[in-house]
Structures are given as C-alpha cells and as structure tokens.
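Asker: Fold the following for me, if possible:
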Amino acid sequence: MKKNISLFTIFSLIISLLYIPAASAQGKDGRDIAFRAELKAIAKKTYTYYEDHTDPATGLTFDETRYTEEGKKNAEHTSPTNIGMYMMSTVSAQEMGFISKEEAVDRIQVTLNTLESMKKWNGLFYNWYYTKDGSLKKDWGQFISQVDNGWLSAGLIVAGQAYDELNGQTSKMVANMDYSTLYDPEVGQFRGGYDVAQEKLTDHHYGLLYTEPRVASYISIGKGDVPKEHWWKMERTIPAEWDWQSQIPEGEYAEYDGVSVFEGHYEYSGVKFVPSWGGSMFEGLMPGIVLKEKELGKQALGLNNQRHVELQIQYAKDKGYKAWGFSPAATPDGYSEFAATPLGTSGYADKSTVTPHASFLALDYAPDEVRKNIKVLKGMDMYGKYGFYDSVNVETGEMAKAYLALDQGMIMVSIANYLKDGVIRDYFHQDPIGKKPEELLEKEVFSIQ
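Answerer: Below is the predicted model:
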C-alpha cells in the first residue's frame, strides 16, 4: 500500500511540474505572438513612409519629412545611405508580406536605373542628390563619404541576392565602387572621405572599429579593394596615452594574421565593453543589421553589442529616465547627436532625449526590454501616421515630429531580421563579398569576457 501511495505521489509531482512550466510557456508564447503582431504593424506603418515619400520616377526617397506649425515639410534630397536603406526596407516589406515580389523588384529597378545615371567619383557616390531627377546637390559641398557609400553597397548587395533578376545590375555597380581610393595604406585605415571640389582627402581617419563605418570596411575587404589587415589596424580603444578620452582603457595585446592588436576595453557599472566614438546605439548596433555579428562574433562584436544594449538600458535607469535608447536623431528644429555618454570614447551628451530606432536595433539582444520600451514611447504619443516620430525629450515630453529615411530604415530592417530569422543578414552573407570576410568576425576575442 505504501509503495502504491509513493508511486502515485511521484506521478502527481511529475504531472504538476510539467504543467506549471507549460502554463508559463503558454503565457510567454501569447506575449510573443502579440509582440510579433505589434512589430509587424509598426513595420507596415514605417514602410508607408517610403511609399509616400519616394519619387516614383526616380525611386529616390526624401531625406526627411517634418510636421511644423506651418505644415508638413519634405526634404526632397537624398543620400547614398538613404538609398541603401530604401532598397533593404523594400526587401523587408516583401519578406513581411506587405508588397509582392513583383512590386519590390519594380520599385528597386527604378532606383537602380537612376543610380546608373547619377554622377559618381571612381564609382563612388556623392553625399547628396535631388530626388526629382538624381542630379547632384552641390550647395552642401561635393563630398564622397566612405560610410555612406558603405550603406549603399550593403543595400545593393542585399537587393541583388534577394532578386536574381537584379543581381547583374547590382553586382556591377558594387564592383565599380572603388574603395581603395579612400584608403590610406600607410596607416591601414580609411580616410573619412574625399572633397571633390577641393581635390583632397579628409585629414581624419576612421580609426575605431566599433563605429558604423566598419560596414564599408567589411565590404571593402570582401571585394578585395583593401587588404584584410585593415580590420586589425582599426583601434578597439584609442591608445591609453591619449588621456583626453572618457576613461583610460585596460586590456592586453593579441595577434591576428600577423598584426598586433590592443584588445582594450572600458568599464561602466561593473561591466566591460569596447566603446564606440560617441556612445550612441546606431554606431554600435546598425552594422549588425547586415553583418552576422551576433552569430559569428560571439566573443567579440556580438558580445559587445549585447553589452551596449544592456548598458544603454542601465544608463537610463541610473539617470532616472522613463525610456531608453540614445542615438543621433532629429530635434524639433534640426538634428543632433545623443548617446549614453559613458559608452563613448568622446561621449555625446544624452540631453534626456531618446529615439525609437535605438530600441529596434536592440531587438535581437533584449526583445522583452524593447517591448516594454515601445509601450512607454507609445504612451508618450510618439506613434503617428508613419510609425514612431524621431525623438522625444523624456523629461519635458518635447517631440521632434519628423520621420527620417535613415531611421525609418533601421526600424524596418531590424524588425524584418527579428521576425524573419535574420533574413536581411542572410541575403548579405550569401554574396561572396559578405561571405569572404566572415573569419574576421569569428576569430577575434575581445577583452570583455
């Protein structure tokens, strides 16, 4: 009798233990289903910005639109980054079922035809063009930007892999973009760009790895325009003797492909991390919308991305802010840099201003925190016709009622990657340009373990 009771008791305990987690999982699954539906609805609104603000004749998207006391104002010029983001956002829209494949191909085809006719320098694109006809906008200078061309290349690569019928056109365009013209072989780093009017390269280099220009660096290595040693010539932290930086780094040297690299780090709230320049989210996390940093860089860039997300959230808590997500964004009367200051080498101020795109860039690393943050932002009346307005001061409630093509693109692609298992990253890495340098992501070990 006792044996029977014991067996019954054990059986009952097993059933109860199995039941409780199942119920919890069901609740979690329910939240996840609701969140995924919410993200899809946000993405659909976000893509509507591109549908309503892209010139149908040229396939070029307005840089921004603003709602002012005088009414709605469109900035009818665009940049290489905006064009790249439009193409990736259109692929994302098709992957999420908002438009058909035929519509996506037709839209991107128009853009490609315009790109072919636009003025270039060594295959690289200038910083600004008019959306009405693709002509060069010269009143802001005639600058060739390394980082902006990198994002256009990324968009072309993704579009070409998503649609075979466009691949010939996109591949030729990327092949013609000669990044070696911006490279300084003596330093092993890229110049910021080239001023065509003054016929000179910038004095400054893009010296830090953990900033958004690493996408152009990765692509340039994948193309063979620059040697792979360039990846190791970028600084993880600037030299310790440069005592103006926000903190003196600690770390140790490691060797990769015959190059000695100082694997330095900073520390905030007891957590080690490799800093960006300003401490903003898009510097650190935007490259991850195309690069498989989380998947391949588990001991380096992927781990560091995780740290930056966690520390942005912690920084907001330390400051007593109701929301988090610090990154350059529109202001009510312009544009400014915002950041979680301690996370940067020369940290930008936060000015109590958050921007929604920073949350979406964090989706792969902290989805629950993103879900909660979205709820807070919606509660601040940040959600409008084309998705989230670009920024809000969390102390005063003052909003920048603007939509920026760049920021809309970061939101759109981040959601597509989250809902579709990294689809945009997969397209990018399918191309030999994206595939070839993967070892650079895999082999490095940051000093933040």
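
Asker: switch to C-alpha atoms for all contacts and neighbour counts from now on
Answerer: Noted.

Asker: In terms of helices and strands, where is Arg66?
Answerer: Assigned by DSSP states H and E, Arg66 belongs to strand 64-68.

Asker: Contact partners for the most centrally placed residue in the chain?
Answerer: Closest to where the C-alpha atoms of the chain average out (CA atoms, centre = their mean) is Met286, at 1.6 Å. Met286 makes contact with Glu212, Leu361, Met410 under the criterion CA atoms under 8 Å, 6 or more residues apart in numbering.

Asker: any idea which of those residues has the most stuff around it?
Answerer: Leu361 (29 neighbours; other CA atoms under 10 Å).

Asker: quick one on the thing from earlier: just the contacts of Met286 now: which is nearest Lys172?
Answerer: Using CA to CA, Glu212 is the member of the contacts of Met286 that lies nearest Lys172, at 24.3 Å.

Asker: And for the closest residue to that closest one other than its chain neighbours, the neighbour number?
Answerer: Excluding the flanking residues, the one nearest Glu212 by CA to CA, 6 or more residues apart in numbering is Glu283, at 4.7 Å. When neighbours are counted by other CA under 10 Å, Glu283 registers 22.

Asker: Verify the stated contact: Glu283 with Ile289.
Answerer: No. Contact between Glu283 and Ile289 fails when scored by CA atoms under 8 Å: they sit 11.8 Å apart.

Asker: Counting by contacts, list what the helix or strand encompassing the residue nearest to Glu212 packs against.
Answerer: Glu283 is part of helix 281-285 when elements are defined by DSSP H and E. Here helix 281-285 touches helix 301-319, helix 356-361, going by 3 or more CA pairs under 8 Å, 6 or more residues apart in numbering; DSSP states H and E.

Asker: what angle separates the top helix by length along the chain from strand 64-68?
Answerer: In the chain, with assignment by DSSP state H, the single longest helix is helix 2-52. Relative orientation of helix 2-52 versus strand 64-68 (axes from the mean of the first three to the mean of the last three CA atoms, to 10 degrees): 80 degrees.

Asker: same for the helix or strand following helix 2-52, what does it pack against?
Answerer: For helix 2-52, the succeeding helix or strand toward the C-terminus, using DSSP H and E, is strand 54-55. If you count contacts as 3+ CA pairs under 8 Å, 6+ apart, strand 54-55 packs onto strand 60-61.

Asker: The closest residue in space to Leu440 that isn't next to it in sequence: how many residues sit nearby?
Answerer: Once flanking residues are discounted, Leu440 sits nearest to Trp231: 7.5 Å by CA to CA, 6+ apart. Neighbour count for Trp231, taken as other CA under 10 Å: 21.

Asker: Also this sequence, please, to line up against the first:
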Amino acid sequence: MRKQLLAIPLLAAQLLYGCQSASGPATATGTANDNALEQTLSDEALLTKVQEQTFQYFWDGAEPNSGLARERIHMDGVYPLNDRNVVTTGATGFGLMAIVVGMERGFISRQEGVAHLQKMVNFLEKADRFHGAWSHWIEGETGKVRPFGKKDNGGDLVETAFLVQGLITVRQYLQDGNQQEKALASQIDKLWKGVDWNWYRKDGQNVLYWHWSPEYNWEMNFPVSGYNECLVMYVLAAASPTHGVPAEVYHEGWAQNGAIKSDATKYGREVVLNHNGHKGSVGPMFWAHYSYLGLDPRGLKDRYADYWKLNENHTMIQHDYCVENPKNYKGYGEDAWGLTSSYSVNGYSGHSPERDLGVISPTAALSSYPYAPKESMKVIRHLYEDLGDKVWGKYGFYDAYSEEKDWYTPRYLGIDQGPIVVMIENGRTGLLWDLFMSAPEVQSGLKKLGFESPKIN
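Answerer: Presented below is the predicted three-dimensional model:
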C-alpha cells in the first residue's frame, strides 16, 4: 500500500484509496458518547482490550474463503473500488502474527488458531505467484492477482517480505507442536523458500526491485533504496537458503554505499538515517513498524545505524513535533500525536512532519508502544476515554481522524490495524520478536549483512 505514495502522484493515491468517491462519501462525523466506554480500566487491561478488539479485524473480519486479511473494511459499507473481498499480502503477514497473539492471549483457542492458519496457508499455496513472490492484492475468492495499478499486476517483493515475516514467525511458533502443527510448519517452510529474491535484482544488479510483471516486466522500475519501511526485505533476501542474494545487494543497493547515514538532528535527537534519500527528513511513522514486527531492534546494529536509537528517535521526534504543533492544529498534544500514511480528509495521504495535514492516525502512536510506552499510553487513553466512539468501533480504533476538520471516518485498513496488535505485544512481552529472531535463516542473513544483535547465536 505505502509504495504508491513514493511512486505515483497523490491524485492517483486518492483514486486508489479514495476517502471520497462518486459512489458516496466515506466520511462520517461521530457523536460523542461519554458513557459508552469504560473509563476505569488499568493500563494492562486497556492494552489487552485494544489488542483483542483490533485482532478481530483479522479474525471476524477475515475474508471468508481465504482467511486472509482484507485490504479494507468500511463500516459505512461504501467500497469505491468494489474491493470488499480483495485481500492484501502485507497485512496478511501482519495478521498471521496477530493470530499468534490471539492464541497466546486466549482470544481464541490454539486449535481454532491452527485451523485458521491452515486455511490461510492452503490458500497462499494456490494463489498466483511470480517467481515465488505474491502480488500486492489478491482476489479472495479465486487466488488470482488483483492489479494494484495498471502495471502493478505481478510480483510485489516488499509486500511478499511482510508476508514472509509473518510466515516465518508462525513456523517458529508451531514447529515444536503436535503432528498437525509440525506439518503446517513444514508447509510454511516450503512457501517461504519458494520466493526467488535473486530474480528481483533485475538481471543481477546489486539492488532489489519492488515489482515484476509477466505482462510489463520491469516497467514499474522501482529499485528499493533506504531508508524506508523495507529493511526486512533485504534481510530476508540475504537469509534465503534457496534464492539468496549477496551482501553487496544490501550495502550498495539499500545502504547506497553508506550514503544512507545521516548527521541531522531534530528536537535534539539524531535522525540516524536519511529517510528515503531525503537528508534530515523524518518519514511517516510506519517506517519504524513494518520491518520491526519480527525484526527485533533491541541491540540491533550494523555499520550504518543503531536500530533501536533510530526507531526510538523517530518516535520521539514525531511526538515532540506534534506537541510543539507548529501549525496550531486542534487536538494535537501529549495525548494526540502520530503521523503516518492513512486515510485523510481529502483522500489517502502520507502524513509526516514534512506533510502534516492535521490528521492523526491511531496506528502511528499505538504501534510505537515499544519505543515510547508512556507517550503511547497517553494516546490510547485519550482515544478510548475522551474521543470514545468517534474513533472506536468493531475492530478497534478507526484508521484516522482530524479534530481540526471535525472529520471522523468509520473505516479500517488492514495494514494499519496489524501493527497495533503486534507491536503492543512486542512492547509487553517481546513475543513476535523472539519468535522471528529465533529462525536460523534470519540469524544467518543478519550475520551475512554484518549485523550484531543479542539474538544472534
């Protein structure tokens, strides 16, 4: 989903994700109900409630035929692209991890969870693949590719990496289980080892390309250089025991021979890495989430960065920016911060301090819980206790809102809901970090690229 904000004009993103369309408005102004939600929950109880309600997006809200994560769920029933049953690869990877959380927290039984995971894996086995990579969108009823854009109708290596991150986590969770669970873990192992990361170097270049299509080949022409949300793709490409890439692909393609490093500071904090080639800029908050649902940033370092510092500083720079609130937007403050790509007042948008439209996306602060637990908790309480059912619904907090514009949308995006469940759990127990980092291939890939981590044996 996020790539389009880097690759296509904002107008096209609005057409793809239109918060408003000819078929009807997708926005709604909620009515506060101060008594609708409990206001006396402890922090632990509130965290669990948020996780459980959001988990339901991937459980109750899953596309019924495939069991995979829907691209979006609109509680107003308006779907501009008639994509109600389109599933999305990256959010499905996040959903796989959310189901592990659900089993561990008792939201569902282990037996229920394993049965659902089996359904998902069976579907993924039969779905369209392109040199082992899945497409960004898949038709939930058929497993056929649903074009994300005219030329984006083939393999999507970044979304595939997010899916594989979830698959490996589930494999690690099940591999020592009963006979059925071990068989499912083996099935998952074959799936991830079928991804031909090396193909996506486009004729052997030392960089990974985002897309390949059997119809348009490399015409999307998107070599992925850092820094952005795609670090885990390079780690997995190096880690693959079947179609791995050499370390030079990471150092030359992703890290740009060291040009990725930044000496900029904001609000007295080091930026650490140049975000997506823009020196000194601080990108949308999801860049500190997607690759780190499984990749544990605690003590993770290479020649370019201390990744805990990177993500902690990214979080606190955004926090401090929203507290300063240089544009004087209504509602910003200690209990309302966090800018990331999400629905917006006039269409989908990539919110950040460089592009601040007065829109708060709950996933930004909530999924930053490991990096800033106190600051994140203030946002959770404000959303739940103060804004209430303006922003809270069947699958947790809605995707975005703006007090400045009095704009509240009863809509969800899978790729925003997933990190909330997973990152809150990582902040509480480290569960998903521990599972993903226990994979021997992940450790080998990190070693190949020159990383150090307390999790590397």
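
Asker: picking that back up, which of the helices and strands packed on helix 281-285 of structure 1 sits closest to Ser180 of structure 1?
Answerer: Of all those, helix 301-319 comes closest under CA to CA, at 24.7 Å.

Asker: Buried by neighbour count: which residues of that closest one qualify?
Answerer: 301-316 (16 or more other CA atoms under 10 Å).

Asker: Name the residues that touch it?
Answerer: 268-269, 271-274, 281, 284-285, 293-297, 322-326, 340, 343, 362, 365-366, 441, 446, 448.

Asker: Filter those down to the ones in strands?
Answerer: Tyr268, Val271, Lys272, Phe273 (DSSP state E).

Asker: Could you single out the nearest of the residues you listed to Gly224 of structure 1?
Answerer: Phe273 (30.3 Å).

Asker: doesn't Tyr266 make contact with the closest one?
Answerer: Yes. With contact defined as CA under 8 Å, Phe273 of structure 1 reaches Tyr266; the gap is 5.5 Å.

Asker: and those two? which has more neighbours close in?
Answerer: Each of Phe273 of structure 1 and Tyr266 has its neighbours counted (other CA under 10 Å); Phe273 has more, 27 against 23.

Asker: can you map out the strands along the stretch 51-200 of structure 2?
Answerer: Here the stretch 51-200 of structure 2 has its strands, by DSSP state E, counting those that start in this stretch, at 72-74, 86-88, 129-130, 133-134, 137-139, 145-146, 155-156.

Asker: Counting by contacts, list what the first one packs against.
Answerer: The helices and strands touching strand 72-74 of structure 2, judged by 3+ CA pairs under 8 Å, 6+ apart, are strand 411-413.

Asker: next SSE after the strand it packs on?
Answerer: That would be, after strand 411-413 of structure 2 and using DSSP H and E, helix 414-428.

Asker: quick one: contacts of the helix or strand just after that following helix?
Answerer: The helix or strand immediately downstream of helix 414-428 of structure 2 is helix 431-437, counting by DSSP H and E. If you take CA under 8 Å, 6+ apart as the criterion, helix 431-437 of structure 2 is touched by 97, 165, 168-170, 172-173, 292-296, 422, 425-426, 442-443, 455-456.

Asker: Which stretch of structure 1 lines up against helix 431-437 of structure 2?
Answerer: Matched against structure 1 by TM-score structural alignment, helix 431-437 of structure 2 falls on residues 423-429.

Asker: can you give me how far that stretch is from the chain middle?
Answerer: Centre-to-centre, stretch 423-429 of structure 1 and its host chain are 14 Å apart (CA atoms, centre = their mean, to the nearest Å).

Asker: What's the match for Gln165 of structure 2 in structure 1?
Answerer: Taking TM-score structural alignment as the criterion, the aligned counterpart of Gln165 of structure 2 in structure 1 is Ala154.

Asker: how close does the closest residue to that match other than its chain neighbours sit to Val158 of structure 1?
Answerer: Excluding the flanking residues, the one nearest Ala154 of structure 1 by CA to CA, 6+ apart is Gly84, at 6.6 Å. According to CA to CA, to the nearest Å, Gly84 of structure 1 stands 9 Å off from Val158 of structure 1.

Asker: who has more neighbours, these two?
Answerer: Higher neighbour count among Gly84 of structure 1 and Val158: Val158, with 28 against 25, using other CA under 10 Å.

Asker: Assess the claim that the more buried one and Met88 are in contact.
Answerer: Yes. In this structure, Val158 of structure 1 is within contact of Met88 by CA under 8 Å, at 6.6 Å.

Asker: Per the alignment, Gln306 of structure 1 pairs with which residue of structure 2?
Answerer: Checking with TM-score structural alignment, Gln306 of structure 1 has Glu312 as its match.

Asker: ugh, typo on my part, it should be Gly84 of structure 1
Answerer: By TM-score structural alignment, Gly84 of structure 1 lines up with Gly93 in structure 2.

Asker: cool, and Gly409 of structure 1?
Answerer: Aligned counterpart of Gly409 of structure 1 in structure 2: Gly418 (TM-score structural alignment).

Asker: OK, contacts around its match?
Answerer: By CA under 8 Å, 6+ apart, the contact set of Gly418 of structure 2 is Thr54, Phe55, Ala91, Phe94, Gly95, Ala98.
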